[in-house]
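> This is a predicted model, with the sequence first.
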Amino acid sequence: MARRFAIAILLGLALLQLPFASADDSPTSANGLTDGVSSSGYVCDPDGCSPRDKTDYWKIQGKMGDIVSVSFSGSMSNPAWWCINDGWEGTFTMGSVTQNVDDGNPTATLSTTLSTAGEILLKIEAKDSWCNDGFDYTLTPSIDKTNRDSDEDGFVDTGDDCVSLVGTSTNDRSGCTDSDGDGWSDPDSGWGVQNGADAFASEPTQWLDSDNDGDG
């Protein structure tokens, strides 16, 4: 009896040493993804798995107008031989959209367009099947920046003369500060009146002083 009790204690201590979760098991501890760089992980429903890591969270940053796509590819490297005809199953989620994945459909791609700068959360989760409950996966993100508007002023970066500055000017420059709202941008250190900036930045009815007399 004493021997059985000792064995039970040793088994209990051994189980305590098993990792129950990794650091990416909640949205607040999600690992970051980088555009164009693949990242890998492993999840397993806690039905006899070690480590018992059912869910992984990932995040990726984007700006207004970005189309963010993330491709998923899953596989099971060492299936149990006694689990005949039982493959792995799981879900791949981006934001509010979820895609079922399994050994019959091991790849998927989800995408979203950002209406404002922010963080997109992704979740990989293993599902309990008969016995093969774990799988390896790779995520590959891609960000289409064609319509990116970094300063969110309505001017796409490729056509915005002041990419990091919110502005409304449209005449001499696009997307730069226009204090009086007449379409001509305020002069600054890199763009003066001689370049076409507003000679009267606080007067909406005047913008050009062609004879340099102080009047528009």
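Thanks, I have the structure now. Numbers count the residues shown, from 1 in each chain.

> going forward, measure contacts and count neighbours with C-alpha atoms only.
Will do.

> List the buried residues in stretch 90-102.
90, 92-94, 101-102 (16 or more other Cα atoms under 10 Å).

> And the contacts of it?
Contacts to stretch 90-102, defined as Cα atoms under 8 Å, 6 or more residues apart in numbering, come from residues 72, 74, 87-89, 107-108, 110-111, 120-127.

> do that again at 7 Å, thanks
88-89, 107, 110, 120-127 (Cα atoms under 7 Å, 6 or more residues apart in numbering).

> second one coming, line it up with the first:
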Amino acid sequence: MKKFALIVAGGSGKRMGAPISKQYLPVAGKPILMHTLERFRDAVPDVELILVIPPADFDFWESLILDYKFTIPHRLVGGGKSRFQSVKNGLDAINSEVGLVAIHDGVRPFVRHEVIRESFEVAEKTGSAIAVVPLKDSIRRLSDDGKSFFQERQYFRLVQTPQTFHLAKIKKAFQVPELVHFTDDATVYEHQGWQVTLISGNAENIKITTPEDMDFAEYLASKTGH
């Protein structure tokens, strides 16, 4: 089946406190987004890459491509006011109902090749594949009256991306109005009454959000030869 990867990077990076959005900050000598695009191209060489960023950033991104001599083919799509809208814009830009699409946060540049490949393989068989990792810490649930309650952590998972789907089904799922509980693509898919399939992610597949994350990202890059 034809494979697409929707790399979504519509954030402003306010928590980073940097003069440019976090997705354009350099890690190991080049912008985070370039690392992420490379990961998908290297894992699945025939994947069609679609990068969703704010329309106001198009010229800046093109200048970065020239500055860093970045040659991996990809299409640009303008993002929306929310992640939901940005993903919907990206899906609408795919002129096909047949195939598989991996939706991935642009600021997760350390996803393993094996996770990307498995996400496509499992989604082809089951309709979806959501990367998750187990919790390491104990967790407690807070109630409205301020009390807390112990929870068995083995029944919970931390959700990452990629989240990969049959193209026709996820396109249908995104035809509904945006709801507050749509925290990721899996919740949009589930809203149709479909069960998602979980796969193992990788612990170093962090979402770079804060200055501390940038320090850790440089460490990970040095260890992985990114």
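Thanks, I have it. The structure displayed is predicted, hence computed values, not measured ones.

> Quick check: TM-score for this pair?
With the length set by TM-score structural alignment, normalised by the length of structure 1, the two chains reach a TM-score of 0.21; 77 aligned residues with a Cα RMSD of 5.6 Å.

> so which of the contacts of stretch 90-102 of structure 1 comes closest to residue 61 of structure 1?
residue 120 (6.3 Å; Cα to Cα).

> Tell me where structure 2 has helices.
In structure 2, helices defined by DSSP state H lie at 32-43, 58-67, 83-92, 113-126, 167-173, 185-190, 211-224, listed in chain order.

> Wait, residue 111 of structure 1 touches residue 69, no?
Yes. Assessed by Cα atoms under 7 Å, residue 111 of structure 1 is found in contact with residue 69 at 4.0 Å.

> Tell me the one of the contacts of stretch 90-102 of structure 1 nearest residue 60 of structure 1?
residue 120 (5.3 Å).

> circling back: ok, which pair from the contacts of stretch 90-102 of structure 1 is furthest apart?
Largest separation among those by Cα to Cα: 88 and 120, giving 26.0 Å.

> quick one: residue 103 of structure 2 from residue 50 of structure 2, how far?
10 Å (Cα to Cα, to the nearest Å).

> my bad, residue 64 of structure 2
17 Å.

> Give me the more crowded residue out of those two.
For residue 64 of structure 2 versus residue 50, the count of surrounding residues by other Cα atoms under 10 Å is larger for residue 50: 22 against 16.

> In the longest strand anywhere in structure 2, which residues are buried?
If you go by DSSP state E, structure 2 has its longest strand at strand 157-166. For strand 157-166 of structure 2, the neighbour count (16+ other Cα under 10 Å) marks 159-166 as buried.

> Could you figure out how far it is turned away from helix 113-126?
Angle, strand 157-166 of structure 2 to helix 113-126, by axes from the mean of the first three to the mean of the last three Cα atoms, to 10 degrees: 60 degrees.

> Which elements pack onto the host helix or strand of residue 43 of structure 1?
For residue 43 of structure 1, the host element (DSSP states H and E) is strand 39-44. The helices and strands touching strand 39-44 of structure 1, judged by 3 or more Cα pairs under 7 Å, 6 or more residues apart in numbering; DSSP states H and E, are strand 118-126, strand 134-144.

> list the helices and strands the last one packs on?
Where contact means 3+ Cα pairs under 7 Å, 6+ apart, strand 134-144 of structure 1 is packed against strand 39-44, strand 67-75.

> Could you export these as a markdown table, including mean neighbour count and distance to residue 8 of structure 1?
Below are these laid out as a markdown table (neighbours: other Cα atoms under 10 Å; distance: least, Cα to Cα, whole Å):
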| stretch | mean neighbour count | distance to residue 8 of structure 1 |
| --- | --- | --- |
| strand 39-44 | 19 | 26 |
| strand 67-75 | 19 | 35 |
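
> Any idea which of the ones you listed gets closest to residue 2 of structure 1?
When those are compared by Cα to Cα, strand 39-44 sits nearest residue 2 of structure 1, at 35.5 Å.

> so after the closest one, what's the next helix or strand?
Counting by DSSP H and E, the element after strand 39-44 of structure 1 in chain order, helix or strand, is strand 55-62.

> now the angle between strand 39-44 and that next one, please.
150 degrees.

> Have a look at residue 88 and residue 120 of structure 1 and say which one is more surrounded.
Applying other Cα under 10 Å to residue 88 of structure 1 and residue 120 shows that residue 88 carries more neighbours, namely 26 against 17.

> got the helices and strands packed on strand 39-44 of structure 1 as JSON lines, with distance to residue 13 of structure 1 columns?
Putting these into JSON lines (distance: least, Cα to Cα, whole Å) gives the following:
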{"stretch": "strand 118-126", "distance to residue 13 of structure 1": "26"}
{"stretch": "strand 134-144", "distance to residue 13 of structure 1": "24"}
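
> now the end-to-end length of stretch 60-68 of structure 1.
One end of stretch 60-68 of structure 1 to the other measures 9 Å (Cα to Cα).

> Equivalent analysis for stretch 83-103 of structure 2, please.
Start-to-end span of stretch 83-103 of structure 2 (Cα to Cα) is 11 Å.
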